[in-house]
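Student: Structure for the following, please:
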Amino acid sequence: MRMNTEETARLKTADGDALRACLDAMKAAQTRDGLPDAALRIDRLTRLMVLLRDRADDFCAALDADFDGRARETSLMSDVMATFNTVKYARGRVKSWMKPDPRDGVVPFNLFGARVEVQRMPKGVVGILGPWNVPLFTTLAPLAFALAAGNRAMLKPSELVPRTSLLLQSAVQDLFAVDEVVVFTGDAALAGAFSALPFDHLVFTGSTTTGVRVMRAAAENLVPVTLELGGKSPVIVGRSADVGLAAERIVTAKVMNGGQVCVSPDTVHVADELVEPFIAACEAAHRRLFPPSAGDAALTSLIDARHFARIRGYLDEIRLAGGRVVDCGGGLATSGRKLTLHLVVDPPSGSRVAQEEIFGPLLQVVRYADITAVIDRINAAPRPLALYYFGTDREEERQVLERTLSGGVAINDVMLQVAAHDAPFGGVGASGMGVYHGREGFNEFCHPRTVYRSGWWDPRKALGLVPPYSKQLYGRLSKVLRV
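Tutor: Presented below is the predicted three-dimensional model:
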C-alpha cells in the first residue's frame, strides 16, 4: 500500500510528534491484526528482496554520490547483495523458527500429560537507527530478522548519506504499508527524538559514545536495545603464520569501504622478526589490488571532510613525533577524500591513533616478543567487536581463544565471520550488546513466552502437597534437597 501525498509530506518533515503518531499507529495495527502467520512474514521479506533487486543500480549510484567516490562493485557486494542474501536466508527459515519449542515438563505433572513449550512472540514495533558506513546492510539486515519475528519497524537511516536515505524511504513506501515499515529521514536531532520513543525494541549501530546516549534514552522507557558499536579490533600474526597470506587478507579487508567498517582490523600485532616482511607484504598486496596504472577509482572515499581531516590528523601527529608511517600506495595518485592504506609502525601508546577507533584506511603495526603480552594488552582494552588470529600453532590459537573475549573471531582470515548467516553477530561490553543474524537474530526480536498445558490428572492432592499438610510432608520434602 503506497502512502498518500499527506503521509509522504509528513515523513519528509518529521518531528517528534510525527514519530510518536507513527509508532502509536503501528502498535495499534499490531494489536488489531494479531499474530502474523508465516505467509505474511514471508511476503514481507520477499518484498524487501524485491526492493533490493529492483533498486540495486539506483542504490549503487546513490552511495557513490553520497561518498563522493565509491565503486559500484563495492556497493553491490557490501550493501545490496550482502543484505539480499541475509533477507533470503531469513525468509527460508521463518517457518521452522516459528515452531513452538518443547521443553522438559514439571515433575511429577509431566507423568500425567502436562506439557511445557516456549512460543516466540513478536515484541511489536522495532526501531532501527542505521549508520552511514554500510547503510543498507546495517539498517536492513536487522530489519530482516525483525520482520521474520513478526514485528513492524520504523527506520532512521543516517543523515550523512542523504541520497541513499531518501531512496530507501521512497522504495519502502512503494512496497510496504505505512503501518508495516516506514523510513524517517532527518538530522541528529531527529535521531535523538527517535531513540527516545517507547519502542518494543531498539537497534543502534554506530560509535560507543553515541551508543551510550541511545541506551540512556531507551532506558527512560525500559526499551530493550541491540547495540552494535565497534571499537579497535586487533589482529595477531603468530610466528607460525604465513606472512604473505596474512598480509594479503588483512590488506584486502582493511581497504574495503576505505576502512570504514565496524569489524575492520585496527591494530596488527606482529612478532618482532616478522615485522619487516609483513610490511613489505602489505605494500605488495596493496599494489596488486590498486595498481597505479588503474587510478584510484576502486578506492572508497572517506565519508566527509571531518573524517578525512581526522585520519590525516592521526598521520600528521605520528610524523611530527618522528614516528614511522608507511604509505602502501606505491605511487598511486589519489583525489578528493580518497587515501591509500597507511601503516603506522609502533605508534606511541598516548597517540590518538593508538587510543581511538580508526575507521579509515590506516593500520597500526605493533611488534611483540611474547604472545602472552599481546593477550594481556587486548584484555586491558575494551572488549573488541572482532578479533583475528593468523597462525598454525594450535596451542597458541587455543590461548588466544580461551584467554580473550570479543564479539566474534576469524582464524587465518578477516571479517568473514560476519558473512556467516547461520551464526550470531554482535558485540560484548564496549563493542555492544545483543545480536542479529542466524536463529539468534530471530530470537532477539521475539519474547520467549512459556506456555504450560495441564495434563489429564492433578497429583497434588494424592501426594499431600496441598493443605492441610501431614506431619510427614516436611521430612519427605527435605530429602529432595540432598546433593
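Student: CA atoms for contacts and neighbours, from now on please.
Tutor: Will do.
Student: and the residue nearest to residue 59 when sequence neighbours are not counted, what element?
Tutor: Excluding the flanking residues, the one nearest residue 59 by CA to CA, 6 or more residues apart in numbering is residue 164, at 6.4 Å. Per DSSP states H and E, residue 164 falls inside helix 162-175.
Student: What of residue 452?
Tutor: Per DSSP H and E, residue 452 falls inside strand 446-453.
Student: Can you tell me the centre-most residue of the chain?
Tutor: The centroid of the chain falls nearest to residue 228 when counting by CA atoms, centre = their mean (4.8 Å).
Student: isn't it right up against residue 431?
Tutor: Yes - contact criterion CA atoms under 8 Å: residue 228 and residue 431 qualify, at 6.4 Å.
Student: so who does residue 301 touch?
Tutor: With contact taken as CA atoms under 8 Å, 6 or more residues apart in numbering, residue 301 is in contact with 67, 68, 69, 70, 257, 258, 336, 337, 338, 339.
Student: follow-up on the earlier one: okay, buried residues for the strand holding residue 452 please.
Tutor: Neighbour-count burial for strand 446-453 flags 446, 448 (criterion: 16 or more other CA atoms under 10 Å).
Student: compare with the first, here's sequence two:
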Amino acid sequence: MNAISVTPVASLQPSLERLRAAWQARKPDYAQRHDDLSRLRANLKRRLDEMARIIASDFGHRSMDESRIADGMTALNDIDHLLKHLKAWMRPQRVGTGWRFWPGRAQVRAVPLGVVGVIAPWNYPVNLALIPLATAIAAGNHVFLKPSEHTPRTSAFLRDLLNSTFPEDRVAVALGDADVGAAFAGLPFDHLVFTGSTAVGRKVMAAAAQHLTPVTLELGGKSPALICDDYPIEKAAARIATGKWFNCGQTCIAPDYVLVPKPKRDALVAALRKEVQQRYGENLENLDDYTRIINEGQYARLRGYLDDARDRKVERVTLAGLPDPAQRLLPPTLLLDPPDDSKVMQDEIFGPLLPIKGYRTLDDAIAYINARERPLALYPFSNYRASVERILRDTVAGGVSVNDTLFHFAVANLPFGGVGASGMGAYHARAGFDAMSKHLPVFWQAGFTGGDRLKPPYSKAKWLIDLIVR
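Tutor: As a prediction, this is how the structure comes out:
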C-alpha cells in the first residue's frame, strides 16, 4: 500500500462514469449484495489488528482496543444487521389503494439509485467509511469513497481492503487532500453521504446542489449532558467520562458540555477526577489507553481554547497528567462555568476539554439547550421517567442516550442523524437503506375498471363522479 498516493482530480469523473456504466449494465440482485457484504465482513474481521495498528500510526498513538471497538465492532455490527434484514427490505411492500381505485392494486419497491458517494472523516476513519458504504451496497448501489486526508495510512488501508473485496467498477476509492475532496463533492452522484464538520458540510451541500444531488449530512455541534437532581453523581460521572474521553474526545457525539445542578457541581468534579485517575492513572501512567490528538492543527486549536479560558479567568481543573506537545498529548481537563461567549462554548470542542455549567432549575437547563443550535446528541440523566420525558418533549436533538452516552450510535436498529446545524437525513438500519434507495410507487390497473368511464362527455359518467366525490 502507498499511504501518500493521491488520486488525480481529472480521474474522478471517469471513475464515476465507469461505476455508473457497470451499475447500469447489471443491477445488483440479492445474491450479489449478500455476497458483497459477506466478503466485506470477512475481510475486515481478518484484518482488525492490522487496522488498529494503522489507525494508531496516523494518530501518533491510539488505543488498539478503542479502534477494535469503535471502528471494528460498530462496522461488523451494522454489516450483520444488513445481512439479517436485507431480503425483507428488498421485498416489494403491498399497500392498499382505497375503494375508489378498486380493483387495482399498489406496491412500493425499494430500487437502487445508482452510484453513492461517501466522504468519510478522520476521527473514526474505518467505521464512518464502511457503515455508509455497506449500507449503499445493501441498497443495490455502487460506491465511490473519499476517505480523510488526515489519516493517510488508514485511507490507503481502506483502498487496499476494498480493492481486494470488490471489482473496481463496483467500489472505487479516491485519495487526496481538500482539493480532491472539493472536486469529489461536486460530482453528479445519485446520493452523497458526508460526515464531518458543520462548516465543511455547508460547502459539500453547496457543491452537491449544482447537480441537485440528494445528501445525507452527518455533522456535529455541542452535544449536552444534562444531569437531573435525582441522578447519582458518581454513576453519571462514570458514563460521561466514557463518552468524553473515549478517543480523547475526538467524537462527534461526545458530551460537549455538562449541565449539573449548581450545588452538585463540585461533587461532579471530584467524581470525574476519580474516574479519570482510575482509568488512566494519577499522572496518565496508562498512556496505552489514552489516545493522542490527531495532528498539530487540532492540538493548537484546543490549546487556543485553553488560552482563551485562561484570559477570561475561567477555573481550569486538570484531572490527571500534564500536556506534552511533542506527543500531542492533552490531558482530561474541566472548565468550570465558562462564559457563553468563550471559544470553548462557541465551537464544537472535539477534544478532551469538558465545560461544566451549573444550573438552578430544570426549566433553566432546558432553556439553555434550546437557546443554541440543535445538537447531534443529547444525554439526559434521571431515574424519574417524567423528567426524561419532559426533556425529550421540550428539546430536539439528532439522537439520545438516556442515562448513558454514545450507545445510540452503535445500536444497529436505530437511525443515526442530526437536525439543523448538526445534520440532515439519517443512516444506519432501515433508515440508511431507505435513504440510499428510491421508493418506487407502482400502481397495477385491473382489466376492468370504472376509471375507463371517467372521460368526456362527463354527463355519461355523472353517477360515477357523484359516487367518488361524496
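Student: Tell me the residues of structure 2 aligned with stretch 383-402 of structure 1.
Tutor: Using TM-score structural alignment, stretch 383-402 of structure 1 lines up with residues 374-393 of structure 2.
Student: Give me the distance between that stretch and the centre of its chain.
Tutor: Chain-centre distance of stretch 374-393 of structure 2: 20 Å, with CA atoms, centre = their mean, to the nearest Å.
Student: which residues are contacting it?
Tutor: Outside of stretch 374-393 of structure 2, the residues within contact range by CA under 8 Å, 6+ apart are 219-231, 236, 252-253, 255, 366, 396-405, 417-423.
Student: In helices, which of those residues fall?
Tutor: Counted as lying in helices by DSSP state H, out of those, are 236, 366.
Student: Would you mind checking the contacts of stretch 374-393 of structure 2 for buried ones?
Tutor: Buried members of these, counted by 16+ other CA under 10 Å: 219-229, 236, 252-253, 255, 366, 396-405, 417-423.
Student: what does residue 281 of structure 1 align to in structure 2?
Tutor: Aligned partner of residue 281 of structure 1 by TM-score structural alignment: residue 271.
Student: The helix or strand hosting its match vs structure 1, average offset?
Tutor: Assigned by DSSP H and E, residue 271 of structure 2 belongs to helix 265-280. For helix 265-280 of structure 2, the mean deviation from structure 1 after alignment is 0.8 Å (mean CA distance after the TM-score superposition for structure 1).
Student: Can you spell out which helices and strands pack onto that helix?
Tutor: Judged by 3 or more CA pairs under 8 Å, 6 or more residues apart in numbering; DSSP states H and E, helix 265-280 of structure 2 is in contact with helix 233-245, strand 353-359.
Student: just to confirm, which helix or strand has the equivalent of residue 7 of structure 2 over in structure 1 in it?
Tutor: Alignment note (TM-score structural alignment): residue 7 of structure 2 maps to residue 14 of structure 1. Here residue 14 of structure 1, judged by DSSP H and E, is contained in no helix and no strand.
Student: how many neighbours does residue 14 of structure 1 have?
Tutor: 15 (other CA atoms under 10 Å).
Student: cool, and residue 174 of structure 2?
Tutor: For residue 174 of structure 2, the neighbour count with other CA under 10 Å is 25.
Student: Residue 15 of structure 1 reaches residue 190, doesn't it?
Tutor: Yes - at 6.5 Å, residue 15 of structure 1 counts as touching residue 190 under the criterion of CA under 8 Å.
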